[in-house]
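> For reference, the sequence and a predicted model appear below.
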Amino acid sequence: MNVLFVEDEVKIANFVRAGLKEQGFVVDYCDNGDDGYFQATHNDYDVIVLDIMVPGKDGLAILKHLRKSGHNVPVILLTARNELDDRLQGLNLGADDYIAKPFFVEELVARIHAVIRRSVGDRQNLLSVGSLKLDRITRQVTCNNHAIELTTREFNLLEYLMRSPGQVFTRTQILEHVWGYDFNPNTNVVDVCIQRIRRKIDPLDQTVWIESIRGVGYRFRKPEL
């Protein structure tokens, strides 16, 4: 799942980013509201974790503009202020949840899962293509009803491809989404990770679900009707 995290306090930002990544989230991070608003309006996220008191465009202003422009991505407000008026203002502007500092990352993760379930419904959290089923909440993958053990990176890559069967993704797109924008673009980690996923699926289903597109990248095969 893709998270946009907007927070200007470095220690909190590093702590939360590390915790979310350990839980398998792909995290884009901004330390100010202007960059956060740009990312929120130019990329697709499953949830935005947004500190109210950030430099530039503040969190409430970002939320207000997102909702006015029709962006319905779930938003969790994060702030040191715990006054009732602040909570009500955020919720009235369209926030899906509110969490006050200090907090445990485990609580934030639980709230993220909750708002995503409410926003998209359980059906969209279960990706099913052919013999493969991937649960985005429990992070379980099965093939022909047999469980497949995937690493966090393998799961995120498979989810990324399964969300758009038939669409071709370049290696650069996969790197940016699964590994992050600051990863070395000349690495072969995408190919290695694809090979590992295939080796885990092949004994359970001989169908080549992840197809190589020569000179371009990869796509997840559309099932035959």
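Received, thanks.

> going forward, measure contacts and count neighbours with C-alpha atoms only.
Noted.

> Count residues in the vicinity of the spatially closest residue to Trp209 that is not a sequence neighbour, would you?
Leaving aside its chain neighbours, Trp209 sits nearest to Arg221 (5.0 Å; criterion: CA to CA, 6 or more residues apart in numbering). Neighbour count of Arg221, defined by other CA atoms under 10 Å: 21.

> Repeat that for Ile116.
21.

> Would you agree the residue nearest to Trp209 is in contact with Thr207?
No - assessed by CA atoms under 8 Å, Arg221 is found out of contact with Thr207, at 9.2 Å.

> Helices of this structure, residue ranges please.
Remark: helices assigned in the chain by DSSP state H are 10-22, 33-42, 59-68, 84-92, 105-125, 152-162, 171-174, 189-201.

> To Val141, which of those helices lies closest?
helix 152-162 (8.1 Å; CA to CA).

> what angle do the closest one and helix 10-22 make?
70 degrees (axes from the mean of the first three to the mean of the last three CA atoms, to 10 degrees).

> name the helices or strands packed onto helix 152-162?
strand 126-129, helix 189-201, strand 217-220 (3 or more CA pairs under 8 Å, 6 or more residues apart in numbering; DSSP states H and E).

> One more to weigh against that first structure:
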Amino acid sequence: MRLLLVEDDVDLQTNLKTHLMSAKYSVDVAADGEEGLFQGSEYPYDAAIVDVGLPLLDGISLIRKLRAENFDYPIIILTARDRWQDKVEGLDAGADDYLTKPFQPEELLARLNALIRRSVGQSSPVIENGPLMINTATLSVSVADRHISLSGSEYKLLEYLMLHLGEVKSKTVLTEHIYDQDFDLDSNVIEVFIRRLRKKLDPESRYGFIETLRGQGYRLKKITGEA
């Protein structure tokens, strides 16, 4: 999952980025509202975290502009203000949730995970597809109750496909959503990770979880029964 973090406090920005990356998120950062608006409009994000008190363009205005341009990914606002009117203003602008500083990074991760799941119609952190199961809270993966060990990039790719079960995703879309803006979008690394996932998840090719659609991309097949 690819996130946009708009926060002008350098120490907090660094701390949050570290925690988010440890949770297998790819994170782009911006230190002011104008840069946040540019990135939020230019790149495909799965969610955004926006501080209210930003320079150049405040967080509330940033969110209003993104929503006016029909960007509908989940947004969490961060605020040092404790007046309920400020929180209401943020939610009315189009934010989906808020956290008041100071807060624990674990709470931010839990709220973020929940928002992303709900945005694709998943209420539980446990997502199942036949014998394949992932837990987006613990980052664990299993097939027929057998634990599967994945690298960070392999997990990101599988999680994105699981959250968009049955949908065809091109290599470009997959790369854009699991890597930050500095990654080489022309790379064939997605093909490598797809091969690794197939070998780890389905070494005997019993289930055929991941389908290749020539010229279109990849799809995680819905498993409705035993293969």
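Thanks, I have it. Because the structure is a prediction, the values reported are computed rather than measured.

> Out of the helices and strands packed on helix 152-162 of the first structure, which is the most enclosed?
Comparing those by mean neighbour count (mean count of other CA atoms under 10 Å), strand 217-220 comes out on top with a mean of 21.

> compared with the second structure, how much does that one deviate?
Here the mean offset of strand 217-220 of the first structure against the second structure after fitting is 4.6 Å, by mean CA distance after the TM-score superposition for the first structure.

> Who are the packing partners of that strand?
Using 3+ CA pairs under 8 Å, 6+ apart, strand 217-220 of the first structure is in contact with helix 152-162, strand 168-170, strand 210-213.

> That one: how far from the chain's middle?
Mean-position distance between strand 217-220 of the first structure and its chain equals 19 Å (CA atoms, centre = their mean, to the nearest Å).

> Name the surrounding residues that touch that strand.
161-162, 164-171, 209-213 (CA atoms under 8 Å, 6 or more residues apart in numbering).

> at 10 Å instead, please
129, 158-174, 190-191, 194, 208-213 (CA atoms under 10 Å, 6 or more residues apart in numbering).

> and those, which are buried?
When those are checked for burial by 16 or more other CA atoms under 10 Å, the buried set is 129, 158-162, 165-166, 168-169, 171-172, 174, 190, 194, 209-210, 212.

> Contact partners for the closest residue to Leu163 of the second structure other than its chain neighbours?
Spatial nearest neighbour of Leu163 of the second structure, chain neighbours left out: Val120 (6.5 Å); criterion: CA to CA, 6+ apart. Shown in contact with Val120 of the second structure (CA under 10 Å, 6+ apart): 163-165.

> got it, and Ile213 of the first structure?
168-170, 219.

> How about Ala114 of the first structure?
96-97, 108, 137.

> can you tell me which of the helices and strands packed on strand 217-220 of the first structure comes nearest to Asp202 of the first structure?
Closest to Asp202 of the first structure of those, according to CA to CA: strand 210-213, at 10.7 Å.

> what's the mean gap between the closest one and the aligned bit of the second structure?
Strand 210-213 of the first structure sits 5.5 Å off on average (mean CA distance after the TM-score superposition for the first structure).

> Contacts made by stretch 88-100 of the first structure with the rest, please.
With CA under 10 Å, 6+ apart as the criterion, stretch 88-100 of the first structure contacts 47-52, 59-61, 63-68, 72-83, 85-87, 107-108, 111-112, 114-116, 118-119.
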